[in-house]
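**Q** Show me the folded form of this:
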Amino acid sequence: MDESFCVMEYCYIKPINRTYKYISIKAKLLKTPVTKIKLNFAMYKRVNGYLPFLYNITVDSCRFLKNTTSQPIAKFFYELFKSHSNMNHTCPYDHDIIIDKLSTSYLNYKLTEVLPVPEGQYLVQTNWYAYDILRVSVGFYIKIVLTCV
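**A** From the prediction side, this is the model:
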């Protein structure tokens, strides 16, 4: 949204073989340090278009990272990528933001076993605000299919 503030260097899903795929994202911050960040996170399910589904929350990220137990829903989604990211500390951020080799099978497990999301097509929309200005918008389109083995 604001290329003078942040540039997405890459954002991809890399298939290694038929069963293993991973997600990698790198956002280069051009105006550092960043000391005020908000995240709006919303889920939509595809039913004759994308309609709101379960969550639409906005979190003050700097405050949340000081006490992750304060927002249980945000904590669940933060823990999906925390171990694969350098976003595991509180503000200020004076470096690039990286999510590296986040396994899709791990996400599948968390979204079907831990939080049993029903089958369907979903959009997970994230809007990142710095200093109350929309800087980055990232949407993840996912399809959840339950299989019997």
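
**Q** Only C-alpha atoms from now on, for both contacts and neighbour counts.
**A** Will do.

**Q** Give me the longest helix you can find in the protein.
**A** Among the elements of type helix in the chain, defined by DSSP state H, the one spanning the most residues is helix 72-81.

**Q** and that helix, how far from the chain's centre?
**A** Centroid separation between helix 72-81 and its chain, computed with Cα atoms, centre = their mean, to the nearest Å, is 9 Å.

**Q** Starting from that helix, tell me the next helix or strand along the chain.
**A** Beyond helix 72-81 in the direction of the C-terminus, DSSP states H and E gives the next helix or strand as strand 97-103.

**Q** List the contacts of that next one.
**A** The set of residues external to strand 97-103 that reach it, using Cα atoms under 8 Å, 6 or more residues apart in numbering, is 20-29, 81, 84-87.

**Q** of these, buried ones?
**A** When burial is judged by neighbour count using 16 or more other Cα atoms under 10 Å, the buried members of the contacts of strand 97-103 are 21-29, 81, 84-85, 87.

**Q** Tell me the spacing between Asp60 and Leu134.
**A** Distance of Asp60 to Leu134, computed by Cα to Cα, to the nearest Å: 13 Å.

**Q** To check against the first, give me the structure of this:
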Amino acid sequence: MTNAVCESLNKSWVVTNQCRLKAVQRNKTTLNIGLTILHPANDIYMRLQLLKRANGYKPFLVDYTINACEFIRRRNQPVIKVFFDLIKDFTTMNHSCPYVGPQGIKDLYVNPAKIPVPLPTGEYVVVQTWMFDAKPQLYSKVYFTFIEDF
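**A** Predicted structure coming up:
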């Protein structure tokens, strides 16, 4: 991971407390995101995009919008499940809706060997847009560089 950007689009609903990368070793970086949801959120949708850098960031492989509350109950979206399986041990967002209060990701490290989809070498960004009651409330962008090992 090379950079992390988080922004609350509605500070009366979601407050971003922390959004940073921490270097643990020379080639290992962990992600920490802390946020506080000020009002109960029951109708949550998430748009997940994977963009690859090629004269600007272009859509690559993934662009899904899902009902996050339904996904947590049933885990019925195979592509989103791949991403969730990478973060589920590091996040507090692993219970059913409603969400309120402190939420986040702590010390997330994604081992490249655990990525089940072969990615070509390049620079990528994972963009998440969180919508509560059909209005964008929060977005996060996590930039990373992936190098294929043969």
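
**Q** TM-score, when you put one on top of the other?
**A** TM-score for the superposed pair, counting by TM-score structural alignment, normalised by the length of structure 1: 0.89. Supporting figures: 142 aligned residues with a Cα RMSD of 1.3 Å.

**Q** Which of Asp60 and Leu134 of structure 1 has more residues huddled nearby?
**A** Set side by side, Asp60 of structure 1 and Leu134 show more neighbours around Leu134, with 16 against 13, by other Cα atoms under 10 Å.

**Q** Now for the counterpart of the more buried one in structure 2: which residues touch it?
**A** The criterion is TM-score structural alignment: under it, Leu134 of structure 1 has Pro136 as its aligned partner in structure 2. Residues near Pro136 of structure 2 by Cα under 8 Å, 6+ apart: 9, 129-130.

**Q** Give me the most central residue, structure 2.
**A** Gln128 (5.4 Å; Cα atoms, centre = their mean).

**Q** Go through structure 2 and flag its longest strand.
**A** With DSSP state E setting the assignment, residue counts place strand 28-41 as the longest strand in structure 2.

**Q** and for that one, what are the contacting residues?
**A** Under the criterion Cα under 8 Å, 6+ apart, residues 1, 4, 12-24, 97-109, 132-133 lie in contact with strand 28-41 of structure 2.

**Q** can you count the residues close to Met84 of structure 2?
**A** Just so we're on the same page, residue 84 of structure 2 is Phe rather than Met. By other Cα under 10 Å, the residues close to Phe84 of structure 2 number 16.

**Q** and it, what pairs with it in structure 1?
**A** Checking with TM-score structural alignment, Phe84 of structure 2 has Tyr78 as its match.

**Q** Can you tell me how far its match is from Ala27 of structure 1?
**A** Distance from Tyr78 of structure 1 to Ala27 of structure 1, counting by Cα to Cα: 17 Å.

**Q** Please pull up the equivalent of Gln49 of structure 2 in structure 1.
**A** Under the alignment defined by TM-score structural alignment, Gln49 of structure 2 corresponds to Ala42 in structure 1.

**Q** Run through the neighbouring helices and strands of the helix or strand harbouring Leu48 of structure 2.
**A** Here Leu48 of structure 2, judged by DSSP H and E, is contained in strand 44-53. With contacts defined as 3 or more Cα pairs under 8 Å, 6 or more residues apart in numbering; DSSP states H and E, the packing partners of strand 44-53 of structure 2 are strand 57-67, helix 68-74, strand 122-132.

**Q** hmm, who's touching it?
**A** For strand 44-53 of structure 2, with Cα under 8 Å, 6+ apart as the criterion, the contacting residues are 57-69, 122-134.

**Q** wait, Asn138 of structure 1 sits on Leu123?
**A** No, residue 138 of structure 1 isn't Asn; it's Val. No. Counting by Cα atoms under 8 Å, Val138 of structure 1 sits too far from Leu123 to count as a contact (10.1 Å).

**Q** I am finished for the moment; much appreciated.
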